[in-house]
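*Asks:* predicted coordinates and the sequence they were generated for:
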Amino acid sequence: MAFGILDIQDGAHAPGTVILDEKAANIQSANSTLKHGKGSNSHLVLEPQPSNDPNDPLNWPQWYKELHLWVVVLGTILNGALPGPLLNAGFVEIASELNRPLVDLVKTSGYLLIVTGASGPFVSAISRKWGKRPVYILSSLMAIVAVIVGEVATTYSALLASRVVHGLAVSAYESLTLASVGDLFFIHERGPRVAIIMVMITAIGNGISIIAGPITSRLGWHFNYHILLPFVVVQFIAVVLLVEETAYNRNPRSGLNHDPFLETAPGGSGIKTTTPDKPDSTEMIEFQGSDTLTIPKRKAFLQRLALYNGPYTRDSFPKMVLASIVIVLNIGAAYSIIVTGVIIAWYVAVALISSVIFSVPPYSYTAAGVGYVSTGPLIGGVLGSFFIGATLDPTATWMTRRNKGVYEPEFRLPLVSVGAVFSIAGLCGFGHAIQDQRSVYLISFLWGMLLFGMTILSTAILHYVLDAFSRHSTEIFIMNMVFKNFFYYGVTNYIVQWYAMAGPASLFDALGGITAAMCCLTIPMYIFGKRYRWFWHKNNLLVLLKLITVEREEN
C-alpha cells in the first residue's frame, strides 16, 4: 500500500503504474533499451517511451513541441475560452438594442454550449480516425466564419447563428488540447502545461469581460467581433503552417515501461529480471532481440502540411462515435467528467448572472463596470494556474521517490483537497457578500478565490485521468466537454430564475454543498483507483463490445 492506495492483491500490473525514478527504485538500468530524461532528469524513465522515429511527436525538438502547443493554446483562448463569455458583460445593453428579453440573450450562450457538446462525439471519432490536425484546422476556420457573421449581425436571429457556428469551433479546442499534451510530452513534463490550459479555459473566460465590457459600453458590441477577427485569422494561418499531426501509432515494443509489469515476456524474446528490492511487485524486462527496424527520415515540411495523414485506426467511424459515449461507464472517466463538469459549471453560472447582479442597484454598473469586476477571477485563475503548475509535478515526484521510484496516477489527487477548500469558501462567501451588499472589491476577491480553487482541483483531476487512462484520453476529454456543455446549457436555462427565487446566499450555499459532495468522491477514487485500473484493463468494455480493436488497446 503506497500512501493509502490499495495495491492489487495478486501483484499484477495496473496500467498507468510505472517505474519513473530508477534512482529511488534502487535499481541499476537493467534494461538499456529504456530511454531516460536528460540532465537533472537523467534518472527518470521516460513515459511514454518514444520510438526511434524522428516523426514521433515525442522525439520532436523541445522548442518545436512548445511552439506547437502554444499555437494550439492560442486557439484554446480565441476559439475555446473566449466565444462563450464574449458578450456576457453587455447582455443587458444588447437585449435593449435588439428588443429582446434578457433571458433570450443569456440563452444564446446556452445554444452555443449545446452545439459544442453535441458535436463532441463526432470530433472524437474524426480525431481518432484521421488525426487532430484536420479537426484543429476546421475548427479555426469555423471560428472565422462565426466572427464574420457576428460582425454583420443586426438581428437576434443573426446573432444566434453566429453563436451556433461558434459552438462548432469551440468543441475541438476545449477537448483535444489536453489530449495533445499527452501526445507531445512525457509524464514528468505535463503538469505545468495542463495547468496553463486550464487557466485558459477558466480564468481567461472570466477575464475577457474586462476587455469586452468597456468595448461594448463605448464602441458597441459589434466591435468585439471586429477586434477579434484579425486574431482568429492569424491563429488559423498558424495552425495550417505550424501544427502538424500529433497522432502516432507507436510500436508496442516502444512502450517498454509498461511491459516490465507483465507476468510473461511476449514472444519468448524477453528476458524477465526482477530487481533486488522489488518495489510494489514491479519487475523489469529486458528485450534482447536481434531484429532491427528501419528508421524513416523526418518528413519534409510540405509533407507535414498535409491536411491529414491517416487513417490511424481500422475501427469504423460509427463504432468510434459510440465508443466515446460508452467510455463514461469507466468509473475513473465518469469521476473526472462529472466532478470537473459540475464544479466548473459554477464559474459559468457566476459569469452569466454577473450582468444581472451588477447592472441593478445597489451597484448599477454599465457593461464596462461589470467587466472590471471580472478582474478578481482573472487574477485568481492565473494564481491558481501558477500554484498547481508549481506543485503538481513536484508533489507527484516526492511521492514517487518515497514509493521506491514507482509512480501511481493517484499521486495527482491529493491537491484536490486544496482546490476544494478555496472553491467552497469562494462560492459561499460570494453568495453571502452579494446578499449583504458588501463592497464590490470583496465580491471580486471571493470570485477570484472561487476560480483559484476550481483551477487547482480541475487540473489535478484531469491530469490524473490523463495518466491513468491515457489510451482513452481523447474519448474521456471529449465526453468531459460534452457533459460540461450540456450541463452548462441547463445552467443557462435555470440559473437566473433560481437566483431570482432563492436569493444569492441560498443559491451559492447550495452550489458550495454540491461542490463539497463532488470533491468527497476523490477519496474512494484515490484509495481504490489502482485496483480499478487493473479491473478495467482486464474488463475493458470498449474491447468487450468490440468498439475498439484489441491492437489499439495494446498500444
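*Replies:* Arrived safely.
*Asks:* please count neighbours and contacts with C-alpha atoms only from this point.
*Replies:* Will do.
*Asks:* chain neighbours aside, what residue packs nearest to residue 152?
*Replies:* residue 222 (7.7 Å; CA to CA, 6 or more residues apart in numbering).
*Asks:* separation between the one you found and residue 114?
*Replies:* Distance of residue 222 to residue 114, given as CA to CA, to the nearest Å: 23 Å.
*Asks:* compare the two (neighbour count), which wins?
*Replies:* Using other CA atoms under 10 Å, the more surrounded residue of residue 222 and residue 114 is residue 114, with 24 against 18.
*Asks:* how far off centre is the helix or strand harbouring that one?
*Replies:* Per DSSP states H and E: residue 114 is located in helix 102-130. In terms of CA atoms, centre = their mean, to the nearest Å, the gap separating the centre of helix 102-130 from the centre of its chain is 16 Å.
*Asks:* next one: stretch 97-107
*Replies:* Between the centre of stretch 97-107 and the centre of its chain there are 31 Å (CA atoms, centre = their mean).
*Asks:* same deal with stretch 512-527?
*Replies:* 19 Å.
*Asks:* end-to-end on that stretch?
*Replies:* 24 Å.
*Asks:* just to revisit the earlier point, what's in contact with the following helix or strand past the helix holding residue 114?
*Replies:* With elements assigned by DSSP H and E, the helix or strand that comes after helix 102-130 is helix 133-152. Residues from elsewhere that reach helix 133-152 (CA atoms under 8 Å, 6 or more residues apart in numbering): 75, 79, 123, 126-127, 158-159, 161-163, 165-166, 168-173, 222-223, 225-226, 228-229, 232-233, 235-236, 239-240, 243-246, 307-308.
*Asks:* so helix 133-152 versus helix 102-130, what angle?
*Replies:* 160 degrees (axes from the mean of the first three to the mean of the last three CA atoms, to 10 degrees).
*Asks:* would you mind listing the buried residues in helix 133-152?
*Replies:* For helix 133-152, the neighbour count (16 or more other CA atoms under 10 Å) marks 133-151 as buried.
*Asks:* strands along this protein, start to end?
*Replies:* Shown for the chain, the strands assigned by DSSP state E span residues 18-19, 270-273, 284-287, 406-407.
*Asks:* reformat the ones you listed as CSV; add distance to residue 64.
*Replies:* Below are those laid out as CSV (distance: least, CA to CA, whole Å):
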stretch, distance to residue 64
strand 18-19, 27
strand 270-273, 35
strand 284-287, 31
strand 406-407, 28
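*Asks:* among those, show me which one is buried the most.
*Replies:* Most buried of these, by mean neighbour count (mean count of other CA atoms under 10 Å): strand 18-19, with a mean of 26.
*Asks:* take a look at this one as well, against the first:
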Amino acid sequence: MSIAISSAAIYSVLDPISKATSLSVANLNAGTGYMPLGLAYGKRPVYLLTTLCTIAIMIWAPFTSNNGQWIANKTLQGFFGAPLEALCEISMTDIWFTHERGKYLTLYVLALYIANSIAPLIAGFIAAGQGWKFVLYWCAIYNAVSLLFLYFFLEETNWSRVLEASEEAIMDGQTTHLKHKKGHHDEDPKQEDLERQPSQGQGAIYTRKTFRDKLRLIDTTKLETKNGKDMLGQVVRPLLYLKLPVVVFCGVSVGCYQMWLSFLNGTESMIMTDSYGFSTVLLGAPFASPIIFSVFGYLYAGVFGDRFIVKMARRNKGVYEPEFRLWLLVPLIVLAPGSQLLWGLGAYFKIHWMGPVIAMGIISFVTVVGVQVCVSYCIDSYRALSGEAIVTVILLRNNLLFGVNYGITPWVTNMGLRNAYILAACLVFVQVLSFFIMIKFGKSCRGKTVKLYLKACEQLQAAGLMH
C-alpha cells in the first residue's frame, strides 16, 4: 500500500502541479507511464531497498522543474516500485497453499486498489491545507513508516525445498508423474537416495529461526545454494512462458483491466474540474466511491468466488478445472463497458456529478474482480510455475499500462470525451468477452503445452525453486 499510494497520490493534484511548474498535464500523465517499466528480483532485501529508494524519490519529486527531470523521477519510481505487484504475488505463492491463495490474492488486490483510491482522496485535502508538495512529502513519510514495519516484521519467504516424492501434474485429464530425484529415473532408487528420505510417517525436521535471525538482510547460508546460481534462468524462463496461451491471456487481461482504471485516474482531475467545477480539495472526495466498490469486489471474487468454484467442482463429479473461475467474469460483460460510458458520456453531457462518481466505483469493482480472477486462473493452471508465471503476466501488463498512461491526455484531447469513451466502451466489451475463448479452449491449450510445463518444472526442481 505504501508504494501504491506513492504512485497514485498525484492523480488529484495534477492541475496544481502543472500550474506550479513548467509541466503540462499531458507531460505529467506521460511520466506516470514510465513507472511500471522496472522489474526487481529478490525478496526481503529487495523490499527494504526499494522502499528506502522510494522515500528518496518522493522527497526529490517536488523539486523537479522540467520534463526530463519528471520522467527520470517517474522512471526510477517505477523501477523501485516494481515489487509492488511482481514480487508481492510471488511471495504469496511462497506462503500459502493453492487452496488458500484465492482469498489472500483477493485481499492483496483489494489493498492495492484501495490504496489507488485512498491516495488521491487524501491528497486533495493535503494539497488544500499544506500545498501540493506535501502530498509527496507525506508519501515519503508513509514509506519511512513502512520501511520500519517491513524491517521488523517481514520475514524472508524464499527457501530451498527438497522434494523426494513424486508430484502429479494433471493436464487435459491425463496424469503425468514427475520424478523429482535429480539424475535418477529408475524405479529402484539407490540406497543413498533412500537414506535422505524421511521414514514412513516421519516429516522433515526444521529448526525455528530466532527473531534476530529473521532480521538478517541476507541469509548467508543461502548464498551457496542453487537458487543464487539460477539467476539467469529466473530472468529467461518468464519470457519462455509467452508460449503458454493461458499465461498470455491472463497477462493481457490483467493489463486491460488495469488500463481502464488508469484511464479513469488520468482523466479524473480534468473531468471533475472542467465539467463539474470541483476545487482541489474536492478532487479527492470522489475516490471514496472506488474504495467502497472495491470491498464489494472482494466479497464477490473472494468470498462468493471460492464458494462458486467449489460448487462447480462438485457438479463436475468432484474435479476442479481452472476455467470454472472464469465464469465469475460474466457480470463484467455489462458492468465494464457500461461504467466507461457512464463516466465519459456522463461528464460530456454534464449529468449530475453522482453519475460519474458511481462510475468510478464500478470501474474499480470491475478491476478488482478482473485482476483477481485472471491471476488466480494463471496460478490454478500452472501451480508449479506460479511464481515465475506471474512475472510474465506482469511484463505483459506493464507494456499495456505504459502505452495507455503515455497517451491518455492526447487520446481524450484529440477525440473528445464522447468519442474517446465510446471507443473505450467498445474495446473493453470485446476484451471482457475474450474469456469465453479460454472457457472453450483453455483446457486443450494446457494439454498441448504439457511438455513445456514439465520441462519448466524440471528446471525449477533442479534450481530448488519448485512451489
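*Replies:* Nice, thanks for sending it over. These numbers were taken from a predicted model, which means no experiment stands behind them.
*Asks:* TM-score for this pair?
*Replies:* TM-score of the superposed chains, computed with TM-score structural alignment, normalised by the length of structure 2, equals 0.86; 447 aligned residues with a CA RMSD of 3.0 Å.
*Asks:* related to what we said a few turns ago, packing partners for the helix holding residue 114 of structure 1?
*Replies:* Judged by 3 or more CA pairs under 8 Å, 6 or more residues apart in numbering; DSSP states H and E, helix 102-130 of structure 1 is in contact with helix 91-98, helix 133-152, helix 156-184, helix 317-326, helix 473-502.
*Asks:* using TSV, lay out those together with distance to residue 258 of structure 1.
*Replies:* Formatted as TSV, those follow (distance: least, CA to CA, whole Å):
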stretch	distance to residue 258 of structure 1
helix 91-98	52
helix 133-152	28
helix 156-184	16
helix 317-326	24
helix 473-502	17
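*Asks:* residue 210 of structure 1: which of the ones you listed is closest?
*Replies:* Residue 210 of structure 1 sits nearest to helix 91-98 of all these, at 14.2 Å, using CA to CA.
*Asks:* the residue nearest to residue 152 of structure 1 -> structure 2?
*Replies:* Under the alignment (TM-score structural alignment), residue 222 of structure 1 pairs with residue 133 in structure 2.
*Asks:* so who does residue 455 of structure 1 touch?
*Replies:* If you count contacts by CA under 8 Å, 6+ apart, residue 455 of structure 1 has them with 195, 198-199, 202, 381, 384-385, 388, 419.
*Asks:* map it onto structure 2.
*Replies:* In structure 2, residue 455 of structure 1 lines up with residue 368, judged by TM-score structural alignment.
*Asks:* how close does residue 274 of structure 2 get to residue 189 of structure 2?
*Replies:* For residue 274 of structure 2, the distance to residue 189 of structure 2 - CA to CA - is 74 Å.
*Asks:* what of residue 147 of structure 2?
*Replies:* Counting by CA to CA, the separation of residue 147 of structure 2 from residue 189 of structure 2 is 48 Å.
*Asks:* ditto for residue 174 of structure 2
*Replies:* Applying CA to CA to residue 174 of structure 2 and residue 189 of structure 2 gives a distance of 25 Å.
*Asks:* so stretch 24-38 of structure 1 aligns onto which residues of structure 2?
*Replies:* Under TM-score structural alignment, there's no match for stretch 24-38 of structure 1.
*Asks:* contacts only, for the nearest residue to residue 226 of structure 2 once chain neighbours are set aside.
*Replies:* Nearest residue to residue 226 of structure 2, sequence neighbours excluded (CA to CA, 6+ apart): residue 463, at 5.1 Å. Residues in contact with residue 463 of structure 2 (CA under 8 Å, 6+ apart) are 226-227, 229-230.
*Asks:* what lines up with residue 88 of structure 1 in structure 2?
*Replies:* In structure 2, residue 88 of structure 1 lands on residue 11 (TM-score structural alignment).
*Asks:* quick check, its match in contact with residue 118.
*Replies:* No. Here residue 11 of structure 2 lies out of contact with residue 118, judged by CA atoms under 8 Å, at a distance of 10.9 Å.
*Asks:* okay, and the common contacts of these two?
*Replies:* Residues touching both residue 11 of structure 2 and residue 118 (CA under 8 Å, 6+ apart): none.
*Asks:* the two: who's more crowded?
*Replies:* residue 11 (28 against 23).
*Asks:* burial of the alignment partner in structure 1 of residue 269 of structure 2, as a residue count?
*Replies:* By TM-score structural alignment, residue 269 of structure 2 lines up with residue 355 in structure 1. Close neighbours of residue 355 of structure 1, defined as other CA under 10 Å, add up to 24.
*Asks:* list the contacts for the counterpart of residue 98 of structure 1 in structure 2?
*Replies:* Counting by TM-score structural alignment, residue 98 of structure 1 lines up with residue 21 in structure 2. By CA under 8 Å, 6+ apart, residue 21 of structure 2 lies in contact with 65-66.
*Asks:* now do the residue located most distally from the centre of structure 1 against residue 527 of structure 1, distance only.
*Replies:* Relative to the centre of structure 1, the most outlying C-alpha is that of residue 290, 41.2 Å out, by CA atoms, centre = their mean. Using CA to CA, residue 290 of structure 1 is found at 43 Å from residue 527 of structure 1.
*Asks:* please, where are all the helices along the stretch 201-350 of structure 2?
*Replies:* 211-214, 226-229, 231-240, 245-274, 280-283, 288-298, 305-315, 332-348 (DSSP state H, counting those that start in this stretch).
*Asks:* in structure 1, what range does the fifth one match?
*Replies:* Read it as helix 280-283 of structure 2. Aligned by TM-score structural alignment, helix 280-283 of structure 2 falls on residues 367-370 of structure 1.
*Asks:* tell me roughly how far the matching stretch lies from structure 2 on average.
*Replies:* Once fitted to structure 2, stretch 367-370 of structure 1 is off its aligned match by 1.9 Å on average (mean CA distance after the TM-score superposition for structure 1).
*Asks:* per the alignment, name the residue of structure 2 opposite residue 326 of structure 1.
*Replies:* Per TM-score structural alignment, residue 326 of structure 1 is aligned with residue 240.
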